[in-house]
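Enquirer: Let's see this in three dimensions:
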Amino acid sequence: MRKFHVRKLLLLPGAGFLLAGLWALPARAKPAGNLETYFYLHAADEVKGTVVDAFGKPLPLVEIRVKSSSATAVTNTDGEFSIKAQKGDVLILSLKDFNSTEFTVRDADNFTVRLSHKFRPNDSTYQILYGTQKRSTNIQSISEVYTQELNKTYSTNLYGMLTGRMAGLAISQQGGLPGFIDENTASLRDRAPMVMIDGSPGRNVLSINPEQIESVTLLKDALSTAMYGMRAANGILMITTRKGDAGPQRIDFTATAGVTQPTKSYTPTSAYDFARLYNEALANENKPAAYSDADLEAYRTHSDPYGHPDVDWRDEVLRKNALFQRYNLNVSGGRENARYFVSLDYTNQNGLYKTESFNKYNTNADVKRYQVRSNIDVKVNRSISASLNIMGRIQTNNEPGALGLGIMRSILTTPRNAYPVKNPDGSLGGNGSYSQNIYGETVMSGYTNLYTRDLNADLNLRGDLSDLVKGLWAKGTASFYTNFTELIVRSKDNAVYSMRVEPGGDTTYQKFGESTDMSNSTGSNTTERFLFTEAQLGYTRQFGKHGVNAILTGNNDTRTLGSQLPQTFIGVGGRFQYNFDERYMAEVAVGYNGTNRYHPDRRYDWFPAFGLGWNIAKEDFMQSASWLSALKLRASYGKVGNSFNSNRTFGTGESYFIYNQYYVTGTSYSFGTTHTSLTGVREGALNNEFVTWEKAKKANIGLDIAILKNKLSFTADYYNNKFYDVLMTRGSNTALLGVAYPQENIGVTRYTGVEFTANYQNTINNKLNYWVNANLSFNKGVSEFIDEPNKPYSWLIRTGRYTGMSYGYLSDGLFKTDEEAQKAAQLPGAVPRAGDIKYKDLNDDGVINAFDETLITPEKPDIYYGLNMGLSCHGIDLAVLFQGVANRYSNVRMVEFGEEGKNTIYAHHLNRWTPQTAETATYPRLTIGGSFNNTQNSDYWIQNTSYLRLKNIELGYTLPYALTHRIRIASTRIFVNGTNLLTFTKVKDTDPENLAGNYPILKVLYAGINIKF
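Expert: The predicted structure follows:
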């Protein structure tokens, strides 16, 4: 007879299983007095075994059920169990975050069953607005990703972690300056989604660390978002943070450290190439050379580093790599009536700028971030429960006084021969054309601090009203979020000096600018305050095969941004879900809400949506297909709105509350013989008292398939979203009115696309676990109506074209001779020559002008995709993520020598047109300050900037449990990780996402250790 000891034991009559409130004593613990209750199973009727994970670690609280009877059992803290069964019986084992497993009893005692982790831990449910939804009955368009995927990619921004992982979501990164959220943008079906954290809308804390997140859910169609009607059109990116589980205390500590390196960026040419090509550009304009043969030879041989410098500014002021470190500590646990999850996180990422020991302050572009989250769930009594979620963040961004982005721009544009870093006497090099020394800007310009403070608190009270009506419940929520940023600037200027060697050999220095003492300024950069309150009343019941779920909500969301007047959203909503036998599904959702930013007579509206679903696999005629788990068709349609139009920002003065007429300061007038000056007041932009939110009618058709006992699943969605009442200013206006036209709700844009997601996971011999997840999205937007002036030619019309396109001239190669250039149609004011771009005269009037402008980028759907795969076996695990974009075309033009002739040139300029390279040249002839003819927008500068990136790879090893449990460690995992390691693209000069030459996108290499107690 085998004995188990537990603090509390409750056998449910007829159900035969232990409640989740069963608390096991620590491993190997002995009974203590009468605190324990014991139960015994007769040896003749029982089998005994142990349940472990893929790494051999015992798993407590695994539920074991005999398939042919009602017998159940739960494993203790050593993973051991006994159950009434016989040889040949099939046991079903299940545990949260693990794949359910069936095991046939062959021995009567001491067998071991191994459970494998799910690739998607909660793949039986989706997080939706106001709760969860079983995937088997869901008909909304939803994508979801979980913590164990997010923490594979290093990023200080949530969007960076989501890249390539979710169908329908496109992430773009313009730069890599540490801690700057704005360098990452997200697009959900071509619109910017609203961010929601733990049910509170409009939150902007995207620097949340992945260990705090339970899941990230995309709500994409009208049905999933209609209850937030006026703010639902762009979809919702919903973050759900982690909660504590009932059971023994769990401590999880992760430490990582590594280096960041810049990915590819534009490469300035050497001083010698710059000088000889500068002379060539002058010769092309029939101007004398700026550099003599002696100058060129000095640049080539580096014989005169002060008079003829060749400074690689990247080497001078940038590090090859920068260190970072991150530490995270999670503590969770509790009992059924009180559970907690606490997370502490510290991130310190250094920038790429070099520093000097003579400074008593930091001049690098660094970020330091401290975060704490505490989620507590308490069951007050059997009917009332409460939760309190608190988040705090302190972040400090440090930069040089001249600001990191400005310095990076100087590095990008300054010729290598502009001036030496320092003169022989130690002074900063410079001259009249370059009065700011890059080295001085980097380490001698002071420093700038941006302090950010966030605080968020959510209080939820939930009451189970089943004593009144079975299945009835109520919930109240109050959430407060505040953000404050303070900018402290302590900067100074430095004089620069130009060295000159006089004919007699004496050296003189000419001064430019003045050195100043450090100035000090401070100010509040941004202040935000959000107060959200909500009440919910819900009803959930199962009547045989009939499932019913209904909810009513009412909420108030007040937000104050900076000095703006508060904006308030008030609304009510409801949803009713019904399913029969998980075979037929129907859902209706509606929102009625409004905001104070519109005219009092036109502030509210209804936003309805409905959907239907049919799981064909549940039909009787499909029961012979035992390999088919789900074959579900679903469709939804609804009307939603968007009060945050992407074409305008609610700011101050004329730009918000535009239903009012405003008057602004006008011209000064002189009166009387004394010519007294009085400032006049003029009428501002015309008001529009009928202004309203833009609206969208969104249709979605989906297909969900699961086969091979859910090992392989496939999801496809087609959407057709018509956005109308889009705010824009009429194109058919006239300046004779004397004031600006107001914005009006007249635009129409349609977005259509398809999305595919496929998942496969399998386990071989309970040892090798492998999985593949792929997603693919096609999207196109079409401007169905934009108010345009009458256009005389069809190619000038923008209505009916794809959104996001570029317009300009069509090129026809380069002119081969001056005679050809003179005979061709020309731009007014331009005198093209051989080697210049030839443009097509579309209307054959002999002139290149606005009537010849047309679409210059291909009208192809945007394509985003990701391939995420991995395996684990004998403690070794590997995860790999590829991410890419196709049909991406961009204007990639870096004008030689800049507009004033002061900028550098790059490697691609070396392949410019000359009489000798006329047949192979890929760049026009060189000019100083940019040729008026060659700098026009045209398809000559459009490049295919599509790419495929090895976004992430991680290799880990979990030490054997037999080794770690001796020192009371549940598991120890060591790992190495790389992010942005390889990029495959046709763009040769720079990273395809950093076309503007901003602070480099970073390649990240790091190692870490995870210890669980």
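Enquirer: from here on, contacts and neighbour counts on C-alpha atoms
Expert: OK.
Enquirer: Tell me how far Y659 lies from E744.
Expert: Here the criterion is CA to CA, to the nearest Å. By it, Y659 lies 11 Å from E744.
Enquirer: wait, I meant H675
Expert: Using CA to CA, one gets 42 Å for the distance from H675 to E744.
Enquirer: on that earlier part again, need the residues touching each of Y659 and E744.
Expert: Applying CA atoms under 8 Å, 6 or more residues apart in numbering, one finds that Y659 and E744 are jointly contacted by 688, 691.
Enquirer: returning to what we had before: counting neighbours around each, name which of H675 and E744 comes out higher.
Expert: Higher neighbour count among H675 and E744: E744, with 18 against 9, using other CA atoms under 10 Å.
Enquirer: In contact with the closest residue in space to that one that isn't next to it in sequence, which residues?
Expert: Spatial nearest neighbour of E744, chain neighbours left out: L727 (5.1 Å); criterion: CA to CA, 6 or more residues apart in numbering. With contact set as CA under 8 Å, 6+ apart, L727 has these partners: 645, 647, 694, 743-747.
Enquirer: ok, now with 10 Å
Expert: L727 is in contact with 645-648, 691-694, 742-748, 786, counting by CA atoms under 10 Å, 6 or more residues apart in numbering.
Enquirer: Buried members of the residues you listed into PyMOL, please.
Expert: Filtering these down to the buried ones (16 or more other CA atoms under 10 Å) takes a single PyMOL command:
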select buried, resi 645+691+692+693+694+742+743+744+745+746+747+748+786
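Enquirer: Which of the contacts of L727 sits closest to T533?
Expert: Among the contacts of L727, W693 lies closest to T533 (CA to CA), at 22.8 Å.
Enquirer: Would you quantify the distance from the residue nearest to E744 to L472?
Expert: 43 Å.
Enquirer: circling back: before we move on, which element is the residue nearest to E744 in?
Expert: Taking DSSP states H and E as the criterion, the element that holds L727 is strand 712-729.
Enquirer: buried stuff in that strand?
Expert: When burial is assessed from 16+ other CA under 10 Å, strand 712-729 yields the following buried residues: 712-729.
Enquirer: Kindly report the same for stretch 470-486.
Expert: Counting neighbours by 16+ other CA under 10 Å, the buried set in stretch 470-486 is 471-486.
Enquirer: Please apply the same query to stretch 886-904.
Expert: For stretch 886-904, the buried set under the neighbour-count rule, 16+ other CA under 10 Å, comprises 886-892, 894-898, 902-904.
Enquirer: Between all of those, which two are separated the most?
Expert: Within the buried residues of stretch 886-904, A886 and K902 form the most distant pair, 35.7 Å apart (CA to CA).
Enquirer: list the helices and strands the helix or strand D812 falls within packs on?
Expert: For D812, the element it lies in under DSSP H and E is strand 811-814. Counting contacts by 3 or more CA pairs under 10 Å, 6 or more residues apart in numbering; DSSP states H and E, the secondary-structure elements packed against strand 811-814 are strand 837-839.
Enquirer: to compare against the first, here's another:
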Amino acid sequence: MSTLMATEISAQIKPIDQTFVRLAKTEGQLLEIFKDIESRTDYRFVYPAEIIEDKSQITVKTRRQSVNDILVDVGTAANLRFKQVDNAIYVAKLEKAVDEGKIEISIEMAAISGKVTDENGEPIPGATILIEGKNTGTATDIDGRYQIDVSEGDVLVFSFIGYNSQRIVVGNQQTIDIVLLEDTSSLDEVVVIGYGTQKKVNLTGAVSTINVGKEAETRPITSLSAGLSGLAAGLHVNQGSGRPGNDGATLRIRGQGTLNNANPLVIIDGAIGNMNHLNPQDVESISVLKDAASAAIYGSRAANGVILITTKQGSSGEFKVNYNTFFSSAQPSNVVETVSNYANYMELINEGFSNSDPNANPIFSQEKINEWRNNEGGDPLKYPNTQWVDEVFQKNIVQNHNLSFSGGSETIKFFGSFGYLDNPGIIERSGYERYTARINLEAELKPWLTLGTQLNGVVANTDIGTNQINSVFTYAGASTPGMILRSPDGRYGGPNNPEDDPQSNNVLHNLNSQMGDIKHNKLSSRFYGKLRPIKGLSVEGSFNYTLDDYMEYAQPVFNNRWDFYTNTISRNAVGRTSVRYENTKDYNYFMDGLVRYDGEAAGKLTYNLMAGASQEYYKNAWFQASKFDLIDPALSVLDAATLDAAANGNASDWSMRSFFGRMNLGWDDKYLFEANIRRDGTSRFAKGSRRWGVFPSFSAGWRISEEDFFNASWLPNLKVRASYGSLGNNAVGNYEYQAVYDAANYVLNNSLYVGFAQTALSNAALTWESTYISNIGLDFDLFDFKFGGSIEAFDKVTKNILIDLPAPLVVGNASIPKQNAAEVQNRGIELNLNYRDQVGEFEYRIGGNFTFVDNRVTRYKGDERTISGSNLIQEGYAINTQYILKTNRLIQTQADLDLVSQMIADAPIDPSTGNQRNPFAAYGTPTLGDFLYEDTNADGLINDEDRVAVGHGTAPRVSYGINLGFNWKGFDFSALLQGTSGLQSIWNDLYHTTGVRWGYQVNQEIAEERWYEGRTDATYPRLLNYVDTRNLRASDFWLQNKAYMRLKNVQLGYTIPREVTQRFKIETFRVYGSLENYLTFTQYKGFDPEVSGTQYPTLKQALLGLNISF
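Expert: Coordinates of the predicted model:
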């Protein structure tokens, strides 16, 4: 009997089906074959003497194969059976001949038993014992005991949630007792922080980590930012578009803390970058720095939080190759249905115009309405009833491939990858193709010297039609169902009805009105070195260079539009040929250097000191050139055009220099303290004290669970932490503090001259926006680390926000400079919980995160307010609070009309005239089918003064994510739910309006639920001419709740057992199916609650994928 705590014991004898040899000869006698096998293995044959008396020649294969397969051939030819026991192979004669492949070859199975306990000797019931590479296993009983049949050489894997797994190779034991050690990996986990790493257990700041490597390999993530949704507390992800190549999301960390640029700082392997230019499969992990303690090391760039991205690195060991691929089919997550029956459509247009002006002539004649209705089943080319959704959206297959390799030795480590994405889009001419390549290399040239490089390249090609994509939904809404968008023979249509608007849009015609291409290439490079002259001291430096090159070429394409009713051209394809080129280049140079020193003192004190400096420079250069009248439209260069050449361009740059430092102290692994400081200077502010900003932070932690008085074994980890500090925001224009001049024409002595005129006044007093963050948190793990999480509370105040203030006296056309005058506060809580356990071979997990943010503008323009559409910015309210009318009722009965009459009778007297005022003068007197708005200020009048602040802005107050999954016998399942609540916005655009317009679509739901004469149960008001806006005012009727819960991802995978895949030299072979964004639960009626207005919708996808490693 043996008690084992090692993670692996060397194998003694492998089974014959796992031992491979190549025999010397293709023919031989039995004894020769046995000796050949014995010379190449540790096996010994045991047989009766009479067996080898047979001198017949037996044919065998000389290719490399298992001993088991060789013996099958030998047994078939010589009528023998075999049995392996340890290293002995027993041979016996069969009584009668059998068919090939039915030779009896057995491997002796032995019953192994034992007991699984913890370090204290307590039994662990329910622990799993699996034979590695096989779907065979068992579990311990209530006393921790088990029994399992194994073969010598099998590898047993002992595991239980909360403990480290152990692998034991079976030899000749009969009993194996195992002591499982407690899994403290969650405490030993290393988290990437600014300019370094730190054990998670020692963190005193607010940091969330995301295992992107696993997510990207199993989900159809083509945009890294969009793939983060629902994965971290405090991080809100809003994917405002599903457009290929431009499906990146807007990220907010703990709410919107400024009235200006609120995007977080993104750091990729130590250098500032754009995460949407990364291949998601190249990313290993992401750290989200949310408070001042964790982010202050980045100073003026970190007011909106920091996202640290670490790409995959090489490791010492065997050369490994991984191939991941998926194919997916996508469709819009939701569509807005419009009226497609053209006869009904014509009647609705007539109804709306008649409601606004009963004396007006109808837009469409009854003759045409009847003609269309009588021919609904007739010629579809002549009498179309077009639903634009069916014509515009298409089914395509997205494919993504990623090949990576890694490996190295103790001194050199490397990782490389190549990725390819082809996304044709769900709308034609929106295709996107991307190639990515990466190489990460690190070499330890000396024990004291390490050098490395990280290179990343992206080549992206986008269809020129994407320039029209953002207007697709506008053009589709400004269209009519009485039009064929494109005939089967490829011709584009116009309205078939001469009474319809001849200018009505054909969205497919518009999409194909250009030819050309868009090329977007990016190169990112980082070179670094580390010196370790003495123990504990390191000196590091790096240089980064990034080039972002965007090139666009476009030519107009002229296509006729047809009237298929008469089969004639309704609009000739005429226009001037031209060619246009546009190029933008962004250059980024960044270098930094730092010194670290780690040490211990007094036996219990640990310290880490770091100081550094950095310098960065950014430059943007842009130009555009065009020319008209090409000699031949097939020629696409500027010199092929002859007239009206035009060119313009510009360039801008800015730079920043920084000094920073950090001190970490720990006493007895219980008491933790950290201080950070950074001093930044930027060219975006005037020279002097306002150019420089200083941003300090302090944090402390107490590991209560390490105290001697704390003896709650069920709570192995408990830590409380707190932090306070300041951060900056320099996300302002490059020349905001300077007077700006621009070229302008002027006349002097009757001649036209070109000069420069001042277009913006200067303000040398501009300085940093400053954010002050207080944070308190509690981290905990319970029940042998099965259940854990954290709770955070924060208060985030941003001061000196740049806004436009009114000037007392301005003469001229120059714009007024911004001033540091506003203040915004965000307060909130975060909760993160995770639980994992197992029942026998069934392992399961569930986790979730929750964030609540309360946003307020605490200082703005005093009593002044800024209103943009229905959005309000005013002190005391959330950013973009809805400022709208309240609807009293939809007037549908005589009682409703009587109320209107009473309001007219009770109207106040105008003191300037002595006459009674008209309470409805602002919007018009409502009648049947109209809204009656609330007189919220009780002045007897209905006007803009009755608008009130409603809701909490257009950003969510609550965001959350829920993940769950299980693993069982090679199957894996996972699901991710994600959602938000507490946000509302007005939806009253051309897809959702009761204002009808000649040549524009009509919403199907509104058509069915509108008020019309005689109806008293309508949901929507009556249809009116779109210029009659009495019912279209921003009101709570049009206010949509954009809260949603989305099944972000659900997938089921299966990993083929290794005993099968290893025969083909494959380490891992996993297939999976997945659904992305497939179910959304929301009251919002638009395209998608994440998408604003008429943008490219987000997509729901179904896919099949494959992961292979060698």
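Enquirer: on that earlier part again, how about the residue nearest to E744 of the first structure, what's its match in the second structure?
Expert: In the second structure, the residue paired with L727 of the first structure is L802, using TM-score structural alignment.
Enquirer: Quickly note the distance from that match to L727 of the second structure.
Expert: If you measure L802 of the second structure against L727 of the second structure using CA to CA, the figure is 15 Å.
Enquirer: Could you count how many residues lie near the nearest residue in space to K639 of the first structure that is not next to it in sequence?
Expert: The shortest distance from K639 of the first structure to any non-neighbouring residue, by CA to CA, 6+ apart, is to K697 (4.6 Å). Neighbour count for K697 of the first structure, taken as other CA under 10 Å: 20.
Enquirer: on that earlier part again, the helix or strand that the strand holding L727 of the first structure is followed by corresponds to what range in the second structure?
Expert: Moving toward the C-terminus from strand 712-729 of the first structure, the first helix or strand encountered (DSSP H and E) is strand 743-764. Strand 743-764 of the first structure corresponds to residues 818-839 of the second structure when matched by TM-score structural alignment.
Enquirer: For that stretch, which residues meet the burial criterion?
Expert: The neighbour-count criterion (16+ other CA under 10 Å) identifies 818-838 as the buried residues of stretch 818-839 of the second structure.
Enquirer: tally of neighbours for the nearest residue to F564 of the second structure once chain neighbours are set aside?
Expert: The shortest distance from F564 of the second structure to any residue that is not its chain neighbour, by CA to CA, 6+ apart, is 5.5 Å, and that residue is K382. Other residues near K382 of the second structure come to 19 when the count uses other CA under 10 Å.
Enquirer: K382 of the second structure touches W562, doesn't it?
Expert: No: the pair formed by K382 of the second structure and W562 falls short of the contact definition of CA atoms under 10 Å, at 11.0 Å.
Enquirer: element containing the counterpart of I349 of the second structure in the first structure, please.
Expert: Across the two structures, I349 of the second structure finds its equivalent in Y278 of the first structure, going by TM-score structural alignment. Under the criterion DSSP H and E, the helix or strand holding Y278 of the first structure is helix 271-284.
Enquirer: relative to helix 271-284, how tilted is the helix or strand just after that helix?
Expert: Using DSSP H and E, the helix or strand that follows helix 271-284 of the first structure in sequence is helix 293-301. Our comparison of helix 293-301 of the first structure with helix 271-284, counting by axes from the mean of the first three to the mean of the last three CA atoms, to 10 degrees, yields an angle of 150 degrees.
Enquirer: buried stuff in helix 293-301 of the first structure?
Expert: 295-296, 298-300.
Enquirer: The residue nearest the centre of the first structure in helix, strand or coil?
Expert: Among the residues of the first structure, the smallest C-alpha distance to the mean C-alpha position (CA atoms, centre = their mean) belongs to Y159, namely 1.7 Å. Using DSSP: H, G, I helix; E, B strand; the rest coil, the three-state assignment for Y159 of the first structure comes out as helix.
Enquirer: residues touching the aligned residue in the second structure for it, list them.
Expert: Here Y159 of the first structure is matched to S225 in the second structure, going by TM-score structural alignment. By CA under 10 Å, 6+ apart, S225 of the second structure lies in contact with 237-239, 247-251, 274-276, 278, 280.
Enquirer: Please point out which parts of the strand ranked longest in the first structure sit buried.
Expert: Criterion DSSP state E: the longest strand present in the first structure is strand 519-543. Buried positions in strand 519-543 of the first structure, judged by neighbour count with 16+ other CA under 10 Å: 527-539.
Enquirer: how far out from the middle of the chain is it?
Expert: For strand 519-543 of the first structure, the distance from its own C-alpha centre to the chain's C-alpha centre is 20 Å (CA atoms, centre = their mean, to the nearest Å).
Enquirer: Kindly indicate whether L223 of the first structure is helix, strand or coil.
Expert: For L223 of the first structure, the secondary structure call by three-state DSSP comes out as helix.
Enquirer: For it, the count of nearby residues, please.
Expert: 32.
Enquirer: That one corresponds to which position in the second structure?
Expert: Aligned by TM-score structural alignment, L223 of the first structure pairs with A293 of the second structure.
Enquirer: again, but for R634 of the first structure
Expert: Taking TM-score structural alignment, R634 of the first structure has R721 as its aligned residue in the second structure.
Enquirer: surely its match meets D779?
Expert: Yes: applying CA under 10 Å, one finds R721 of the second structure in contact with D779, separated by 8.3 Å.
Enquirer: State the distance spanning the first to the last residue of stretch 790-810 of the first structure.
Expert: 22 Å.
Enquirer: Likewise for stretch 882-896 of the first structure?
Expert: The distance separating the two terminal residues of stretch 882-896 of the first structure, taken as CA to CA, comes to 35 Å.
Enquirer: Same question for stretch 327-338 of the second structure.
Expert: Looking at stretch 327-338 of the second structure, the gap from its leading to its trailing residue is 32 Å under the measure CA to CA.
Enquirer: which part of the first structure lines up with it?
Expert: Per the alignment by TM-score structural alignment, stretch 327-338 of the second structure matches residues 257-268 in the first structure.
Enquirer: tell me which residues in the helix or strand encompassing Y617 of the second structure are buried?
Expert: Taking DSSP H and E as the criterion, Y617 of the second structure maps to strand 605-630. Burial within strand 605-630 of the second structure, assessed by neighbour count using 16+ other CA under 10 Å, is assigned to 606-617, 624-630.
Enquirer: What segments of the first structure are helices?
Expert: Along the first structure, counting by DSSP state H, helices occupy 147-150, 158-162, 222-225, 271-284, 293-301, 313-317, 404-413, 438-443, 818-823, 961-964.
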